[in-house]
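[1] Quick one, what's the 3D model for this:
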Amino acid sequence: MIKQKTLLLLLLCQTFFYSYSLNDKNKVYRISSDFIHVTFDETDGKLALATLDENVFFETKFKSFVKDKTKTIKSHEISNLGFSNSIEIHLLNGEIKLVSLIDGVPFAFLETIVVNSSKRPLKVDKIDICDAKILPMVEDSKLRVLGTGGLTLVNEQPNSGKKLHKKPYKINEASRVSPAGSYMFLSIANPETRSGFVGGWISSNKGSGIIHYFSNKGTTNIRASIDYGRLNILEHSNFDTEVLALGYFKDCRLGLESYADIVANYYEIELNPQLDGYCTWYSRPNGRASDENKIIELSEDAKKKLKPYGFDFIQIDDKWQRGLYKNGPRRVFVNHREDGPYPNGMKPVAEKIKNMGLTPGIWWMPFAGTFDDDFFSDKQYLFSKNQDGTPYVAKWGGAAFDLTNPKTLKYVGDISHRLANDWGYKYFKIDGLWMGTSTKNQYGNNEYIGNDHLGEQIVENPNITPIESYRLGLKTIRDTVGKDVFILGCNTSQNMRVFGASFGLMDAMRIGPDNKPEWKYLKMGPWHGTNRYFLHGKVWYNDPDPLYVRNEMPIEHSKVICSWVSISGQLNVFSEWLPDLNPERLHLLQRTLPSHGLTARPVDLFEEFFPKIWELDNPVLDQKIVAVFNWEDDTELGFNKDLEKLGLDSDENYDVYEYWTGSYKEVKENLKLKIPKASCRVFSIRKKKSHPQVISTSRHITQGIVDVVEEIWDEKTKTFLLKTKNIEDDNYEIRIVVPSAMEVDKVIFNKSEIPFELKGSLLIANVTTKITKNFEWEISFK
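    Prediction:
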């Protein structure tokens, strides 16, 4: 059953009922749950999904169905989600449609069974599942669509590359499809209320699920389909397609989070703990793979300066490995280059990093080789082939492996074993993932693109689909190295086929292309991470690529990327030469560690192509963190937002502290300010109280979330008790709002009285400890 917190929020205050019925006279079949009514009318073939107050939000017609074969089914099981009540609809083309509702789940599920009753195998490259009207009770022109291509209007091509970059990644316009489409998920919402439709493929076991969207005569429509490329359905057999979830939500953000919960349950996802660390690739100096001396120098520095704050791993990137340098990286990962940066091998380096209490990590490409490299001369069986028998080659990726071949899977498993078990690397960054599907490189892409050669190759076992074989490759890696290796995939932007096909098989995923410290590239990670925020911590950890704090960057740019990573909570990796960072930049990096592990949400997800506002709630304190970002590098941002839109009560008064400017004020009804170009502001907001309360700390950009363990006000003794986690040798400043009618007597920290400062309503105290642990405070008032 579904257990995640998002679904519990949705169930709150709902009355449960779960039923089905049949109107024999009109042949109208109906099933209901505590979220949705489903009806199928045999008189006209109309299938409708409605909210509990009977507002239809999804409507489709099956024109060619077999009358009198429709039936309701009890206890139909959907893998790892539970048993459902279902309506079974038989179509004349041999397909069976199952529409199901599960106890406590806010979606209806649509499954298709393809029946091959012939004496010959049925070859399929694509299956159309349904065309439907989406009726979210608002004018079509006001709706916004959120898919993998970002936020658009219903009739608008996403073209996210053009919107994000002055010199966008080039996509062949002829390959674009109409209507526009999104991989795996789609939400159609009213931006003013966030209410609307959420749909998504919860599985991607053999096919690549797509949802197209378009407007037809003022009505919003979707078209759900699955690309298989190469699917052989054996004679006299049935084939179950992927499962589509459909729902209506008062807040589509919660709907998207529920979708991620469903995926996590379906695949029984149990992620390894989130890690924060270092990647060598972008470092200047000593970037790419670094070398065996510099990597140890950096690791020693990280152990001293960052490990106490929550730093975990050191990952070595491309250029350590052997092979012919052609069309992208070298691709022989069985050993190191003797003339390269690690002449003494990779195992000794991993051991040294591990002995410092850090996790050693390594980059590699598991699903491709270089067919004309001498190393592969006797291994041509590894490659999928074009129709003329030559290896299938993609730009930068090399020659694609045939993962339907057990010999290829063994080769992948053997390398995995060597890297993890023989050499000791427990963090994998696996690149070129799309090569496991033998498709084109479509780097920089987000929205659905047309022909990419899916399923066109000759392979050892044509009865295994490209997506299925890709998943076999990932499973081989995981089964070989075990659960304790943290696996990061890289990356979805090479070809979005791997987006859904990777669900359930890795801990983290690079959700966008490579970034750089320059502003226009620095923004790419936040844009991709925002539009896919709901997957983070549920399906995988979103990796937006490294943050940067290098000395020559504008400090405001560094504050922006550090703030975004800290507030969103997504994977925190940096790629700087740590020994050369000046104290200000090191201090900034330390303020981002560790990741908070909570659910943060973009406020204006359905209002802005590049959302500017994030919210994060502190479960220990009654505190909300609101971050506002100005993504424009040439324009000041005028910001004025009703508190209600930020999840606060407009009738209440609030204490507000801004982290970067150190400013405090009281706010009611709305939050209004101006933010300079390419900058941000991070606010700690708490409802005003008649007693003291912590409003901010210096420890972390989240201002108390990772360090304030306990806060107690004792009215009887007029004593304010706190417990904070302090880091050795780190100057820690705490900021406490004191009501005007109260007078501070003394501040005791770790059983010793310490000095403090009063600035208006703020009590400010600073401490530095010699060890890392939880410390107690006692602040008394007269």
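[2] C-alpha only now, for contacts and for neighbours.
    Fine.
[3] Who's the closest spatial neighbour of Lys689, skipping the chain neighbours?
    Pro739 (7.8 Å; Cα to Cα, 6 or more residues apart in numbering).
[4] same deal with Tyr20?
    Computed as Cα to Cα, 6+ apart, the closest residue to Tyr20 that is not its neighbour in sequence is Ile31, at 3.9 Å.
[5] quick one: secondary structure of Ala350?
    What DSSP: H, G, I helix; E, B strand; the rest coil gives for Ala350 is helix.
[6] now the other sequence, so there's something to compare against:
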Amino acid sequence: MRNLFFIVAVLIVIPSAFVNAKSSSIKHAADNKAAFSSESQYSISNPFMTVVLNPNTRTLEVRSKSPKKIFLKNIVPNGATGTIRKGEVTNAVFGKGRVLTIATANGGSISFTLYPLQPFLFVNQTIKNESNSDVDLQKLNPVSFLVDLGKPATTLKTLGTGGLLDPDKNSGSYVFLTTVDPATRNGVVTGWLTNEKGSGVVFSGVNNNLVEIKAQIDYGHFRLSAGKSEATETLVIGYFDDARLGEEQFADAIAKQQNIKLKARSAVYCTWYSEKNGGAGSESSTIELAKFIKNNLQPFGLGVVQIDDQWQDGGQYNGPHRGFDRVDPKGGYPNGMTPTAIAVKKEGLTAGIWWMPFARNHQDPEYKDRQNWFAYRKNDKPFETKWGGTSLDLTYPEVQNHIAYVAKTMHNWGYNYFKMDGLYTGTVTEQVYINDGYKNDSIGNNKPLYNPLKTQIEAFRDGLKILRKAVGGDVFFSGCCVSQNMRSFGASIGLVNSMRIGPDFNHDGQTIRTGAIRASRLYFLNGRVWWNDPDPSMIRENGTSSADGGGAGIGSLTRARMLPSFVAVSGQFFLSSDWLPSLPADRIEIMKRCMASHKGVARPVDAFDKALPSVWIANDKKSGTQRNVIGLYNWDTGTKNIGSTLRRAGLNDKTSYHAFDFWENKALPDISGSFAWDLPAESCRIIAVRAKSNHPVVVSTSQHVTQGMTDLLKEEWKNQTLSGTSKLIGGDNYELRIAGMNDGGAWKINEATIVGNKEGVTIEVLPQTKKGWLRIAIKSQKSQPIKWQLRFNKDNTRNQ
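    Have a look, this model is predicted:
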């Protein structure tokens, strides 16, 4: 047993593919019995870095190739004292690589691998139980190292799930931690590529004025049989000139490892927070809502109506009722859930439903003879948490059959969108609501599961896989929510389509900031690993939710635009939960202009400057030209001057840009070098910018706040003609905002036409309201793509 605990102190990580003989192989070039005559025999390289092993101390350092500098020092593979080998590895996911392997006590090994196309060092390890009895591990502390960014640790920050913090003030982060110099954005991204059996966390501190990183895997219970070897998780580490790009590439690596193929999304209506017909609503109110959406909002992107908690049957003992395979006869759906799903689908929408897949109530009479279905604490009491109920033992065959049956039942009712709440209960951990940074949740404070060889994280992932197999690929899995306990964060990756990345709206007292805070620090996962769900964008002026959750009114129209605009520009998951038929037209207008999702790239400009970024940039090239939109957000309660240099925003600081303010519906003076505007308290400005050319260009359109990214499919200038294709919404007035009438000469529009015989489509040149700008109005009676042409001549007789 003493030998086993020694192994615990030295562990690092290895992916399952690495130890699978069918998908991976290692060829060792030499070992420490041979005479190494040069450093190269102790080093490996790829286009991004070089890793050098000191054979005497068995520590490593890593040097970036551009720029050439050491960024990782004193990498300690704890307890690695055995044979050193250098060789090649073939990984089923990442291909061929070069590897340094160090043997450890008790038959294990630690490997450091570089793959040619990956800007990360992969740290892997196997462990082996050479004792004569099974062992039960709670956690592993695999590796530690120092980050050297060429500046004192006091000038650096760490960004993780707990936010942007000083390195010695960070309690720890789940899945990833970025060490960054805010002034330059240079940084090191450390992250757990896998969370298959354990929950990977990362800690930071300060050692000799350098940031010290320590990696940890929490298991709760990891049972290793006598004589068996086992792979743990995979850690990756990389240096980046812009740490935002490093985080994005980390997410790309996760997606590659998990073979994630994102499921298409649309905007979702959730009944929970509604000031009228909240909770689960009712059959009549949900059908009324579906009809309203079909007639008013579906063409703009709202495609799902999701019924929330309070539709289901069962006793109420601790939080929600949990009879998910039947309907509460006293509730709002006396005819069952099927008629409502049919009615919603009749309107061309997807029907969604809320449930808690991994918890029931052990007190309920229906479970009187099923007490073996539940996980148990060490004190032999059922593992029950506040609101969450009693955790099911997801390794028990009858439980597996049960959750599959319930999922199939709801799917057969006609529901193709599952909001799956309380996911943390499947990990058999405490509720730690609200959980962002690392907190000791006493993982492992339970008796081993029915199958003791399954860890709690592994059992949780198996549970999600069972649900997916039960309903097939056409059901959208919306995870909810990691803030209840972050153990479900990494463990859900690859198995849900979206994830609520923060708590319920305003449960932390941050109102409109609640979702934006978490969506900003985890932005790089969105559109790569899953869709980030920041919870509904409230826009109603007054009134409170009929359900709990703090769904109070937002107030002014200016304030109401903030969160929807943030979600739209950042490209995250749009949800609504106001009673839509009662909203005034100006609030409905906000939804119309924000619900659709662009397919460009969005990132926070000041991600490492403040806890909640104020400047975002989104760009897209799919129309054949570069479209850029700047989002400015004043989250504070006083006026702020917000801006950036063009260079820091990712724009060309050698050129000038035309600019158009969407919500103000006006052209702005050209910008060059930098930009900044005063923003009133809790307000936003969404500004399209377009590099100046020598001819007229489309800077903005009216359909969506991203001003062309969702609707302008093509734009081209040829033979003094500006032409394009726009995706119009039937009955919606569409406008092109064109600048550059004085660029390359004084341009005069001769003719505006629609290409082809498009019945019910009109085009009109509007009166000029801004010198150098032109507005074109197009209207179609039905939703369709429209090709338009604007013919220009140079008019040297006038000065526009």
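[7] follow-up on the earlier one: and the residue nearest to Tyr20 of the first structure, what pairs with it in the second structure?
    Under the alignment (TM-score structural alignment), Ile31 of the first structure pairs with Ile44 in the second structure.
[8] tell me how far the helix or strand hosting that match is from the chain's mean position?
    If you go by DSSP states H and E, Ile44 of the second structure is part of strand 43-45. How far strand 43-45 of the second structure lies from its chain's middle: 33 Å, per Cα atoms, centre = their mean, to the nearest Å.
[9] again, but for stretch 765-776 of the first structure
    Relative to its chain's centre, stretch 765-776 of the first structure lies at 35 Å (Cα atoms, centre = their mean).
[10] What of stretch 202-219 of the second structure?
    With Cα atoms, centre = their mean, you get 24 Å for stretch 202-219 of the second structure.
[11] Check stretch 447-464 of the first structure too.
    26 Å.
[12] Next: stretch 241-257 of the first structure.
    16 Å.
[13] Over to stretch 410-421 of the first structure?
    How far stretch 410-421 of the first structure lies from its chain's middle: 27 Å, per Cα atoms, centre = their mean.
[14] Going by neighbour count, list what's buried in it.
    Using 16 or more other Cα atoms under 10 Å as the test for burial, stretch 410-421 of the first structure gives Lys410, Tyr411, Val412, Gly413, Asp414, Ile415, Ser416, His417, Arg418, Leu419, Ala420.
[15] Can you tell me the closest non-neighbouring residue to the aligned residue in the second structure for Phe376 of the first structure?
    Alignment note (TM-score structural alignment): Phe376 of the first structure maps to Tyr367 of the second structure. Counting by Cα to Cα, 6+ apart, Asn361 is the residue found nearest to Tyr367 of the second structure once chain neighbours are left out, at 7.7 Å.
[16] re the thing from before, can you redo the buried residues of stretch 410-421 of the first structure as TSV with secondary structure and distance to Gly455 of the first structure?
    Converted to TSV, these look like this (DSSP: H, G, I helix; E, B strand; the rest coil; distance: Cα to Cα, whole Å):
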residue	secondary structure	distance to Gly455 of the first structure
Lys410	helix	22
Tyr411	helix	22
Val412	helix	21
Gly413	helix	24
Asp414	helix	26
Ile415	helix	26
Ser416	helix	26
His417	helix	29
Arg418	helix	31
Leu419	helix	30
Ala420	helix	32
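[17] which one among these gets closest to Val334 of the first structure?
    Among these, Ile415 lies closest to Val334 of the first structure (Cα to Cα), at 6.0 Å.
[18] from what I can see the closest one touches Val334, true?
    Yes: contact between Ile415 of the first structure and Val334 holds when scored by Cα atoms under 8 Å: they sit 6.0 Å apart.
[19] So Lys565 of the second structure: helix, strand or coil?
    Quick fix: residue 565 of the second structure is Ser, not Lys. Strictly by three-state DSSP, Ser565 of the second structure counts as helix.
[20] Need the counterpart of it in the first structure.
    Counting by TM-score structural alignment, Ser565 of the second structure lines up with Ser563 in the first structure.
[21] burial count for the closest residue in space to its match that isn't next to it in sequence?
    Distances taken as Cα to Cα, 6+ apart put Ile701 closest to Ser563 of the first structure, at 6.5 Å, once the chain neighbours are dropped. Counted with other Cα atoms under 10 Å, residues neighbouring Ile701 of the first structure total 28.
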